[in-house]
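Asks: how would this look folded up:
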Amino acid sequence: MSAHDPFMSDNLPEFERINALKRMERITRLLREDPYSIRQLAEILYPDAPLVDRAWLRVQRSIQRDIERLNLFNVGIQKLGGRPPRYHIPQPAEALRDIEVLAVHAALRLMSHHSPAHNEHYHAALQKLSRQLPQSVQQSLSTLPPAPTRAQENDNLEKIAQAWMQGRTIRFEYGRSRHQAEPGCELEVYYVEVNRQNLATYVIGRELKRDAIRTLKLSRMWFVTLTDRHYEIPGDFNPASVLGGAWGVIGNTRNATTLTLRFTPDAAYRVIEGGYPGMSDPEIHPDGSIIVTVEAGLDNTGLPREVLPWIYSWGPRVQVLGPEHVRQHWLNELRAALENASINDVAKRESVA
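Replies: Predicted structure coming up:
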């Protein structure tokens, strides 16, 4: 073994000697899996290294030299920002099959169609995906309908994407309007979800001020800024624990109730074929009506807020049988709607008279 061979073992302490080629192969494999700092790589490669200054520094310097050597072979190592910097070898994206391109394109088209304002990121993604489709298909694609652009929401979405991908927190104010927003929020972004009901974007993560997992609506986040504070998503975080059985973004694993609903015969078949989350098999009655139970998450007022619009959409074809507080809320809403309609009818008759 030549002492001057740059690809053989460095002059490392006796506690651990690894052939440099093997070490570089392990570093390459690790960096293809996840980003790592020099120290993190050293802890993996040399778990028994004594944490004394001189020996530990020699280990880290050896790994730093390995990364410099690997760069000579153009393996694609990228140096990520942060303190300390991390290194990563991104893998080329697997080419999508035709049906997968179509599926992603349709999903983005649906998002764009339902977005309350033109979102430039959806539009850019659609354009890139469209280029993967045959020219004959591209020509048949209609352009997005014109809509006012919400620069703030576009900018916020980009910062949230950066925060999620780079493991950096975001600071913002949160509320329905910028004048009533809660200041001083800082979030570790763990997940981004689209509400199946209104297709609005929500951000899920640990909010540092409250030290709690929160689900926050993108359109209510004001003055979003990207910080230099880094974090790692906990290994035990599971989006299903937050979103499990959700009708929108309020999952039923934290705080839920069981609704009992009766549907008339003319609605029964549509309910049975609907595939709704958290719904039981129907109890079918001789007259063709059905009774089902639905598991739904509760909001902070104790109501299954996300499932209620779906219940209202059935009009007189549904009855809420329980629980009692949800039944009373449903009845009160129907009575208020009837009273409002009656007042409008009276006002119209008086105006005509």
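Asks: Please make it C-alpha for all contacts and neighbour counts, starting now.
Replies: Noted.
Asks: Strands of this structure, residue ranges please.
Replies: Under the criterion DSSP state E, strands of the chain are mapped to 36-37, 78-80, 86-88, 168-174, 182-194, 201-207, 212-217, 221-230, 256-263, 283-284, 290-297, 318-322.
Asks: Please give the structure of this sequence too, so both can be compared:
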Amino acid sequence: MNRMARLTYLQRLFYRNPRGYRSSELAELCGTSQRSINRDLEELQTEPYYLPLVLDDDWRWRLMEGHRFTLPPVHLSLQEAASLYLAARLLARVSDEPNPFVGRALMALGEALPPEVGAQVQKVAATHLGDADSRFAKVFEVITLGWATGRKVRIRHQGLHSAHIREYVLSPYLIEPSSVGYATYVIGYASYFEAVRTFKLERISEAELLSETFEVPEEYCGLALLSRAWGVMYGDETTQVTLRFSPAVARRVKESRWHPSQEIEDCQDGGCILRVEVPHLLEMKPWIRSWGPDCEVLAPEALRQEVAEEMQRAAETYRRDPASGASL
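Replies: From the prediction side, this is the model:
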């Protein structure tokens, strides 16, 4: 590997192993001379890495305790920076919990942008700074560090329909936001299940970074699995969902790419039919209901019946006199 690749690799090694390494061990891992490694260790402590390395009595180099993972400078075009700003805004809008790291990222981005727009971005950032010591912020920090460095994390998580908090050792393979659940999810191998599972970060009460490392299996391709999902619920088998939209909303439906598998067919009355293939139907239901009477489920029949019954119950609710309900 060339020197730049080696420096990046060394940085990752130190984050993965808090005990550190002797320079001879690093030379063997990198396939280079000990003399080259010593030069690399000096460079890692200067710009742009500023890695706070400590040499212990047993000649092991390690990261200073309490150091936070930092990235070297990234050079962006104005349009790339604007894209990151929009992505961060979307993430902030679909999060159950305020994420102070979104605010920090926007603040840093605003400082780098031209003053005319940088001031606007920083005003937005100030509304998202939140509490860096909140439970969610601490969980987010640990999970992302484990994900980035390939280290396992111990989590305490309470399922939506469970009265108990369970403890798992998790190998975080992937982090994914969801506009469906207004949340952020971590996907990875969980010890209790001995299988890959999805956990909502907002339901994790505690997270601890462990020294034990992991490797993502070569056969695992989370992004490919998620490409078939409507949100974060994925699977190998899919079901075709067929929806008919009224002429009043057909143009709006055809404006967007709702799912990679979608097919749209025009109807003679000006409406349209949308077909998608998804592994789970649950995440689609709120989206279907959001169209009200302008969306009709044609297939599968079980989904059609579920939505029809929910719509009927909603209609019954609105037929009642509000005064007969609970006091406001």
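Asks: Just give the TM-score of the two.
Replies: Here the superposed chains carry a TM-score of 0.78, computed using TM-score structural alignment, normalised by the length of the second structure; 299 aligned residues with a CA RMSD of 3.5 Å.
Asks: now the helices for the stretch 1-150 of the second structure?
Replies: Ranges of helices within the stretch 1-150 of the second structure are 3-16, 23-30, 34-44, 78-93, 100-112, 115-126, 135-149, based on DSSP state H, counting those that start in this stretch.
Asks: and those as a markdown table, adding mean neighbour count?
Replies: A markdown table is the format used below for the helices of the stretch 1-150 of the second structure (neighbours: other CA atoms under 10 Å):
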| stretch | mean neighbour count |
| --- | --- |
| helix 3-16 | 16 |
| helix 23-30 | 16 |
| helix 34-44 | 15 |
| helix 78-93 | 15 |
| helix 100-112 | 19 |
| helix 115-126 | 16 |
| helix 135-149 | 20 |
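Asks: Could I get these in a markdown table, plus columns for distance to residue 213 of the second structure?
Replies: Converted to a markdown table, those look like this (distance: least, CA to CA, whole Å):
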| stretch | distance to residue 213 of the second structure |
| --- | --- |
| helix 3-16 | 7 |
| helix 23-30 | 16 |
| helix 34-44 | 22 |
| helix 78-93 | 29 |
| helix 100-112 | 25 |
| helix 115-126 | 34 |
| helix 135-149 | 8 |
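Asks: counterpart of residue 222 of the first structure in the second structure?
Replies: Here residue 222 of the first structure is matched to residue 205 in the second structure, going by TM-score structural alignment.
Asks: So the nearest residue to residue 24 of the second structure once chain neighbours are set aside versus residue 168 of the second structure, what's the distance?
Replies: Distances taken as CA to CA, 6 or more residues apart in numbering place residue 34 nearest to residue 24 of the second structure, at 5.7 Å, with adjacent residues excluded. From residue 34 of the second structure across to residue 168 of the second structure, the span is 40 Å (CA to CA, to the nearest Å).
Asks: And residue 261 of the second structure, by the same measure?
Replies: Distance of residue 261 of the second structure to residue 168 of the second structure, computed by CA to CA: 35 Å.
Asks: Please apply the same query to residue 317 of the second structure.
Replies: In terms of CA to CA, residue 317 of the second structure sits 42 Å off from residue 168 of the second structure.
Asks: same question, residue 296 of the second structure
Replies: Residue 296 of the second structure is 42 Å from residue 168 of the second structure, by CA to CA.
Asks: ok, residue 320 of the first structure touching residue 260?
Replies: Yes - in this structure, residue 320 of the first structure is within contact of residue 260 by CA atoms under 8 Å, at 6.2 Å.
Asks: what sits in contact with each of these two?
Replies: Counting by CA atoms under 8 Å, 6 or more residues apart in numbering, residue 320 of the first structure and residue 260 have no common neighbour.
Asks: Which residue in the first structure aligns with residue 158 of the second structure?
Replies: Mapped onto the first structure by TM-score structural alignment, residue 158 of the second structure lines up with residue 175.
Asks: residues in contact with its match?
Replies: 181-182, 220-222.
Asks: most surrounded residue in these?
Replies: When neighbours are taken as other CA atoms under 10 Å, the top entry among the contacts of residue 175 of the first structure is residue 221 (25 neighbours).
Asks: nearest to residue 250 of the second structure, of the helices of the stretch 1-150 of the second structure?
Replies: helix 78-93 (25.0 Å; CA to CA).
Asks: Mind giving me the packing neighbours of that closest one?
Replies: Secondary-structure packing of helix 78-93 of the second structure (3 or more CA pairs under 8 Å, 6 or more residues apart in numbering; DSSP states H and E): helix 100-112.
Asks: Which part of the first structure matches the helix it packs on?
Replies: Following TM-score structural alignment, the aligned partner range for helix 100-112 of the second structure in the first structure is 120-132.
Asks: what comes into contact with that stretch?
Replies: Contacts for stretch 120-132 of the first structure (CA under 8 Å, 6+ apart): 101, 105, 108-109, 111-112, 138, 144, 149, 154, 158.
Asks: and these as CSV, adding distance to residue 118 of the first structure?
Replies: Listed next are the contacts of stretch 120-132 of the first structure as CSV, based on distance: CA to CA, whole Å:
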residue, distance to residue 118 of the first structure
101, 22
105, 16
108, 12
109, 12
111, 10
112, 7
138, 20
144, 8
149, 5
154, 9
158, 14
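Asks: returning to what we had before: if we compare the helices of the stretch 1-150 of the second structure, which one ends up closest to residue 324 of the second structure?
Replies: Evaluated with CA to CA, the helices of the stretch 1-150 of the second structure place helix 78-93 nearest to residue 324 of the second structure, the distance being 35.3 Å.
Asks: between the biggest helix by length in the second structure and strand 295-299, how many degrees?
Replies: The residue-count maximum for a helix in the second structure (DSSP state H) belongs to helix 301-319. Here helix 301-319 of the second structure runs at an angle of 150 degrees relative to strand 295-299 (axes from the mean of the first three to the mean of the last three CA atoms, to 10 degrees).
Asks: give me the stretch of the first structure that helix 301-319 of the second structure matches.
Replies: The aligned range for helix 301-319 of the second structure is 324-342, by TM-score structural alignment.
Asks: For the matching stretch, buried residues please.
Replies: Of all the residues in stretch 324-342 of the first structure, those buried under the rule 16 or more other CA atoms under 10 Å are 326-327, 330.
Asks: average gap between that stretch and the second structure?
Replies: Compared with the second structure after the fit, stretch 324-342 of the first structure shows a mean deviation of 1.4 Å (mean CA distance after the TM-score superposition for the first structure).
Asks: so what's the match of residue 222 of the first structure closest to, chain neighbours aside?
Replies: residue 156 (5.6 Å).
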